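Q: please find the sequence and the predicted model below.
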Amino acid sequence: MSTAGESISPEGLEALKAELAELEGPARRDIAARIQRARELGDLKENAEYHQAKDDQAHLETRIAILAERRRNAVVTEVSTDASVVGFGSTVTLVDTDSGKSQTWTLVGAAEADVSAGKLSIESPVAGAVMGRKIGDVVVVQTPRGARNLRVDAIGA
């Protein structure tokens, strides 16, 4: 990945923009209304509702700042359509040659990564090791549990 920005797919950029719009609009208004209602309850020093709303507001503003920074740094990277080589946006099935266990990942930018949804960051050691590889190639990946031998079993665009 270059220092010029953070790779993101066109779909990922749209999702980022949609989340940012939701947080900057309705979510921000909801918290402002909660703070106003809590203020009306009286003494702010011992008003747990007010303090919780202010904490939620701080978390919201932090999330907005993070997403805005990601949007500024986003570099839309077209998804690879070459199913013979692993590239950005490829869906790749990897088989651990020692255990026989297979996993399927879609390689995405760091902002889109979601392991539970099968989306692996291109900055991860596994993705970095398989980028540019072909079906049948075996790579050694250093993981916290030790070295793993992974074979590229299938590539989808």
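A: Sure, I can see it.

Q: from now on I want contacts and neighbour counts done on CA atoms only, so please keep to that.
A: Noted.

Q: next up, the contacts around Asp137.
A: Each residue near Asp137 by CA atoms under 8 Å, 6 or more residues apart in numbering is listed here: Arg151, Val152.

Q: in stretch 96-113, what's buried?
A: Neighbour counts using 16 or more other CA atoms under 10 Å place Asp96, Thr104, Trp105, Thr106, Leu107, Val108, Gly109, Ala110, Ala111, Glu112, Ala113 of stretch 96-113 among the buried residues.

Q: right, and the last one touches Ser121 too?
A: Yes: with contact defined as CA atoms under 8 Å, Ala113 and Ser121 form a contacting pair (5.0 Å).

Q: and the gap between Ala113 and Arg72?
A: Distance, Ala113 to Arg72, using CA to CA, to the nearest Å: 18 Å.

Q: quick one on the thing from earlier: what's the closest of the buried residues of stretch 96-113 to Leu150?
A: Asp96 (4.6 Å; CA to CA).

Q: report the longest helix in the chain, please.
A: Longest helix in the chain, counting residues (DSSP state H): helix 48-73.

Q: so what secondary structure elements neighbour that one?
A: Contacts defined by 3 or more CA pairs under 8 Å, 6 or more residues apart in numbering; DSSP states H and E place helix 48-73 against helix 10-22, helix 28-39.

Q: Leu107 belongs to a strand, doesn't it?
A: Yes: with DSSP: H, G, I helix; E, B strand; the rest coil as the criterion, Leu107 is part of a strand.

Q: please verify my assumption that it contacts Ala127.
A: Yes: under the criterion of CA under 8 Å, Leu107 makes contact with Ala127 at 6.7 Å.

Q: quick check: neighbours shared by the two?
A: Counting by CA under 8 Å, 6+ apart, the shared contacts of Leu107 and Ala127 are Leu120, Ser121.

Q: alright, now check it against this:
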Amino acid sequence: MTATSDNVAWLTQDAYNRLQEELEHLMGPARAEIAKRIDAARSEGDLSENGGYHAAKEEQGKQEARIHQLQQLLQRAQVGEAQAENGVVAAGMIVEIKFAGDDEIERFLLGSRELASLDESVQLDVYSPQSPLGAAISGQKAGSTVSYEAPNGREVTVEIVSAKPYTP
């Protein structure tokens, strides 16, 4: 699968490295550990009433799903430095917007949830650049007003207050 601009996940080198390490751990030591737990639970006998076996199998399923998610993400990742601080909205930026008729400022990361999870002390909403809002504001400058069609079919207008590079 080659990455196209529609499915690229922008990541810093640090985020890419962290996710690569997580993938290697899940595919190596973590897989071996869960296999041992399943074997140990299986040896206890009747699987229909074996809570340990079922819990280990469920954990294995979640782990395999995470492995698949990481493989897909890393395959389509575009690794680079933080975006330039020029006020233009792009993936990897903290964006502040105001919805028409509302004075409250919404602040979020435009990009990958994986990038935002680097600093767990910061709670950020994350919007994909491919989401209706993300697509509408990408490439726009701070001070611009744009409209887009929400998933419910309503026309939504937002003002871009600021766009600054995300630095974990």
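A: The structure has been received and is ready for your questions. Since this is a predicted model, take the numbers as computed values, not measurements.

Q: that older thread, most widely separated two among the buried residues of stretch 96-113 of structure 1?
A: The largest separation in the buried residues of stretch 96-113 of structure 1, counting by CA to CA, is between Asp96 and Ala111 at 26.4 Å.

Q: may I ask you to name the longest strand in structure 1?
A: Across structure 1, the longest stretch assigned as strand under DSSP state E is strand 146-156.

Q: Gln60 of structure 2 versus the residue nearest to the spatial centre of structure 2, what's the distance?
A: In structure 2, the centroid-proximal residue (CA atoms, centre = their mean) is Arg113; its distance is 2.3 Å. Per CA to CA, Arg113 of structure 2 is found 23 Å from Gln60 of structure 2.

Q: quick one: map Ile155 of structure 1 onto structure 2.
A: Taking TM-score structural alignment, Ile155 of structure 1 has Ala163 as its aligned residue in structure 2.

Q: quick one: residues contacting that match.
A: Neighbouring residues of Ala163 of structure 2 by CA under 8 Å, 6+ apart: Glu85, Asn86, Gly87, Val88, Val89, Met93, Ile94, Val95, Glu96, Lys141, Ala142.

Q: could you find the counterpart of the fifth one in structure 1?
A: Under the alignment (TM-score structural alignment), Val89 of structure 2 maps onto Val86 of structure 1.

Q: the alignment partner in structure 1 of Ser131 of structure 2: neighbour count?
A: In structure 1, the residue matched to Ser131 of structure 2 (TM-score structural alignment) is Ser124. Using other CA atoms under 10 Å, Ser124 of structure 1 is surrounded by 13 other residues.

Q: measure Ser124 of structure 1 to Gln142 of structure 1 for me?
A: Distance of Ser124 of structure 1 to Gln142 of structure 1, computed by CA to CA: 11 Å.

Q: ok, now Pro125 of structure 1?
A: 7 Å.

Q: and for Gly12 of structure 1?
A: Taking CA to CA, one finds Gly12 of structure 1 at 28 Å from Gln142 of structure 1.

Q: now do Gly5 of structure 1
A: 26 Å.

Q: ok, back up a step: to Thr77 of structure 1, which of the helices and strands packed on helix 48-73 of structure 1 lies closest?
A: When these are compared by CA to CA, helix 10-22 sits nearest Thr77 of structure 1, at 7.2 Å.

Q: helices and strands around that closest one, which ones?
A: Using 3+ CA pairs under 8 Å, 6+ apart, helix 10-22 of structure 1 is in contact with helix 48-73, strand 74-76.

Q: so where in structure 2 does the longest one end up aligned?
A: What it means is helix 48-73 of structure 1. Counting by TM-score structural alignment, helix 48-73 of structure 1 corresponds to residues 51-76.

Q: how about Gln36 of structure 1, what's its partner in structure 2?
A: The pairwise alignment with structure 2 assigns Gln36 of structure 1 to Asp39, based on TM-score structural alignment.

Q: tell me how far stretch 128-146 of structure 1 lies from the chain's centre.
A: With CA atoms, centre = their mean, to the nearest Å as the basis, stretch 128-146 of structure 1 stands 21 Å off its chain's centre.

Q: what's the answer for stretch 30-49 of structure 2, then?
A: Here stretch 30-49 of structure 2 is found 32 Å from its chain centre; the criterion is CA atoms, centre = their mean.

Q: just the residues contacting that stretch, thanks.
A: So stretch 30-49 of structure 2 is contacted by Asn50, Gly52, Tyr53, His54, Ala56, Lys57, Glu59, Gln60 (CA under 8 Å, 6+ apart).

Q: what's the span of stretch 18-32 of structure 2, first residue to last?
A: Stretch 18-32 of structure 2 end-to-end distance (CA to CA) = 21 Å.

Q: kind regards, and thank you for your time.
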